[in-house]
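Asks: Build me a structure from this.
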Amino acid sequence: MSLIDQYSRNINYLRISVTDRCDLRCVYCMKEKMEFLPKKEILTLEEIEKMCDNFIEMGVKKIRLTGGEPLVRRDIIKLIKRLNSKKNITNLKEITLTTNGSLLEKYAYDLKKGGVDRINVSLDTINHIKYKKITRFGNLDKVILGIKEAKKNNITVKINTVVLKNFNEDELEKL
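Replies: Below is the predicted model:
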């Protein structure tokens, strides 16, 4: 059984939000006093794994873990390891992660060792003042160190940027 979209194309990519929580409060993403889902409404590790298994059986080859910020989830490395164990015995070929990068320095080694193939880092500016305005209290230096640590661990890094008119469009080439 395979998944087919409305244009008769095979669907082989699953993007799953593993949490709604985030350690930043980017102005375009979250309200300042965001109300998160009750923990009982967040899928457990086992539920996420079972869902991924079902999609892999239907032809999914790539899984992207997102959030919120997936690295705030305490069992994220365990989930990645479980998914990685399926690569040689199923259709699964790639595990990727989208992150704001704030915890990347801490987790880069474990992400690589666990089986992450690539990461996307959401980074909207390399200006410290603008970064604080966008994230409300984030630390740009931690993100830069995290990107360097990911590269040091041979993780392919792609930068995602939200372009904001009259704010950061002048930085696109630098990013």
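Asks: make it CA atoms for all contacts and neighbour counts henceforth
Replies: Noted.
Asks: Tell me the spacing between the nearest residue to Thr125 once chain neighbours are set aside and Leu24.
Replies: Nearest non-adjacent residue to Thr125, counting by Cα to Cα, 6 or more residues apart in numbering: Tyr131, 5.9 Å away. Counting by Cα to Cα, to the nearest Å, the separation of Tyr131 from Leu24 is 11 Å.
Asks: Find the residues that touch each one of these two.
Replies: Gly138 (Cα atoms under 8 Å, 6 or more residues apart in numbering).
Asks: you'd agree the residue nearest to Thr125 is up against Asp124?
Replies: Yes: at 7.3 Å, Tyr131 and Asp124 qualify as touching, with contact defined as Cα atoms under 8 Å.
Asks: Out of these two, name the residue with the larger neighbour count.
Replies: Taking neighbours as other Cα atoms under 10 Å, Tyr131 and Asp124 compare with Asp124 leading, 24 against 19.
Asks: thought the more buried one was touching Phe167?
Replies: No: Asp124 is beyond contact range of Phe167, at 9.7 Å (criterion: Cα under 8 Å).
Asks: For the residue nearest to Thr125, give me its contacts.
Replies: Contacts for Tyr131 (Cα under 8 Å, 6+ apart) come out as 124-125, 138-140.
Asks: Recalculate using a threshold of 7 Å.
Replies: Applying Cα atoms under 7 Å, 6 or more residues apart in numbering to Tyr131 gives the contacts 125, 138, 140.
Asks: Helices - which of the residues you listed land there?
Replies: Judged by DSSP state H, the contacts of Tyr131 include Leu140 as members of helices.
Asks: buried stuff in the helix or strand containing Ile134?
Replies: Assigned by DSSP states H and E, Ile134 falls within helix 128-135. Neighbour counts over helix 128-135 (16 or more other Cα atoms under 10 Å) mark 131-132, 134-135 as buried.
Asks: Second input sequence below; structure requested for side-by-side comparison:
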Amino acid sequence: MLEDAMGRRFYYLRLSVTDVCNFRCTYCLPDGYQGKPDQSFLTLPEIRQTLTAFAALGTEKVRITGGEPGLRRDLPEIISAAAQTPGIRTVALTTNGYRLAERIARWRQAGLNQLNVSIDSLDPAEFHSITGHNRLPEILRGLEAALAEGVSVKVNAVLMRGLPDQLASFLDWLKTTPVTLRFIEVMETGDHPAFFREHHISGQTVKQQLLAAGWQAVQRRRDAGPAEEFWHPDYQGRIGLIMPYSQDFCSSCNRLRISSTGKLHLCLFSDGGLDVRPWMQPHVATTELQDRLTALLRHKAPSHLLHDGQTGGTQNLSIIGG
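Replies: Predicted coordinates:
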């Protein structure tokens, strides 16, 4: 079992397969992707080796992230590799929804269970302003297609000051839409400290509004993400809040991250990744990668240092998928 010095157990792996993204979200890549799209991202055999090692150490859930993972042509094969790994019960994917409607059936057939789609506003003009794309109707059609395929759907929205109708419009939508909307607090990154200072709002303000309106807390599963979720009998959808600046946020941490270039990140905001790619090679015994992961996990810190303005090596969220 993957367990750190604080006794936290890690059932959940976030696996980045690329850091390339074709959107230009204001809080992440306002100038577009500036990296090297031809760099050597993890290969399918390396991914299989990694999945096998993590599953043998108790990992039950894998989330495939980017950048935008849909930009990899072999994404169905990656999903299938995760779904076919003994011990992996849930295969999830985070996407910006690009060409989702035409792709979701193949992803579902490959073994996808859960889908997270980023939609920061239901207003087409605001959506365009945030992402640089006029694709909101297309993405909403993709959500409908995913629900029709029987995929569990969540929508990620970054909670931002300056979008006064953000909560109200999503609440109206959730009356009849059976998805979980997750508001994510703006997090400070190395590239965007000014954006954080201008737009950050505490999710606690939304939590108090929800509780006052009769929303009730959902019990958290051991392989769940970091969101506090709430339900209401009058709504088909749910709301989740990801609040990394709240007290004791890190005490329930249950996830580790592998970057698209084979680095283990013990925290989203750690100083840098720990290179484990040499142990991901198919000719290396899986037990060697397991031993390496177990040894490195001893160095996981009790908490991030976001409260002190220390963002570690995370320059922007596309690097390891948030």
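Asks: Mind checking the TM-score on these two?
Replies: TM-score of the superposed chains, computed with TM-score structural alignment, normalised by the length of structure 1, equals 0.91; 171 aligned residues with a Cα RMSD of 1.5 Å.
Asks: For Glu94 of structure 1, what is the corresponding residue in structure 2?
Replies: The alignment partner of Glu94 of structure 1 in structure 2, by TM-score structural alignment, is Thr90.
Asks: any idea how far its match is from Leu167 of structure 2?
Replies: 29 Å.
Asks: Of these two, give the one with the bigger neighbour count.
Replies: Higher neighbour count among Thr90 of structure 2 and Leu167: Thr90, with 18 against 15, using other Cα under 10 Å.
Asks: any idea how far the more buried one is from Leu51 of structure 2?
Replies: 12 Å.
Asks: do Arg72 of structure 2 as well
Replies: As judged by Cα to Cα, Arg72 of structure 2 and Leu51 of structure 2 stand 18 Å apart.
Asks: So if I had to pick from these two, which one is more boxed in?
Replies: For Arg72 of structure 2 versus Leu51, neighbours defined as other Cα under 10 Å are more numerous around Leu51 (26 against 14).
Asks: Could you find the counterpart of that one in structure 1?
Replies: Aligned by TM-score structural alignment, Leu51 of structure 2 pairs with Cys52 of structure 1.
Asks: Look at its match and tell me its secondary structure.
Replies: Taken by DSSP: H, G, I helix; E, B strand; the rest coil, the conformation at Cys52 of structure 1 corresponds to helix.
Asks: Next one: it from Leu65 of structure 1, what distance?
Replies: For Cys52 of structure 1, the distance to Leu65 of structure 1 equals 11 Å [Cα to Cα].
Asks: How about Lys158 of structure 1?
Replies: 14 Å.
Asks: quick one: which of those two has more around it?
Replies: A count of neighbours by other Cα under 10 Å puts Leu65 above the other of Lys158 of structure 1 and Leu65, at 24 against 14.
Asks: can you pull the contacts of that one?
Replies: Applying Cα under 7 Å, 6+ apart, we find Leu65 of structure 1 in contact with 15-18, 96-98.
Asks: where's it, which helix or strand?
Replies: Assigned by DSSP H and E, Leu65 of structure 1 falls within strand 62-66.
Asks: average offset between that strand and structure 2?
Replies: With mean Cα distance after the TM-score superposition for structure 1, strand 62-66 of structure 1 departs from structure 2 by a mean of 0.4 Å once superposed.
Asks: What are the boundaries of the strands in structure 2?
Replies: Using DSSP state E, the strands of structure 2 run over 12-16, 61-65, 90-95, 114-118, 152-159, 180-185, 216-217, 228-231, 238-242, 255-258, 263-265, 274-275.
Asks: could I get those as TSV with distance to Glu102 of structure 2?
Replies: Shown next, in TSV, are those (distance: least, Cα to Cα, whole Å):
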stretch	distance to Glu102 of structure 2
strand 12-16	22
strand 61-65	19
strand 90-95	14
strand 114-118	15
strand 152-159	16
strand 180-185	22
strand 216-217	35
strand 228-231	30
strand 238-242	26
strand 255-258	28
strand 263-265	32
strand 274-275	36
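Asks: hmm, back to that, how many degrees apart are the strand holding Leu65 of structure 1 and strand 94-99 in direction?
Replies: Angle of strand 62-66 of structure 1 versus strand 94-99, following axes from the mean of the first three to the mean of the last three Cα atoms, to 10 degrees, is 20 degrees.
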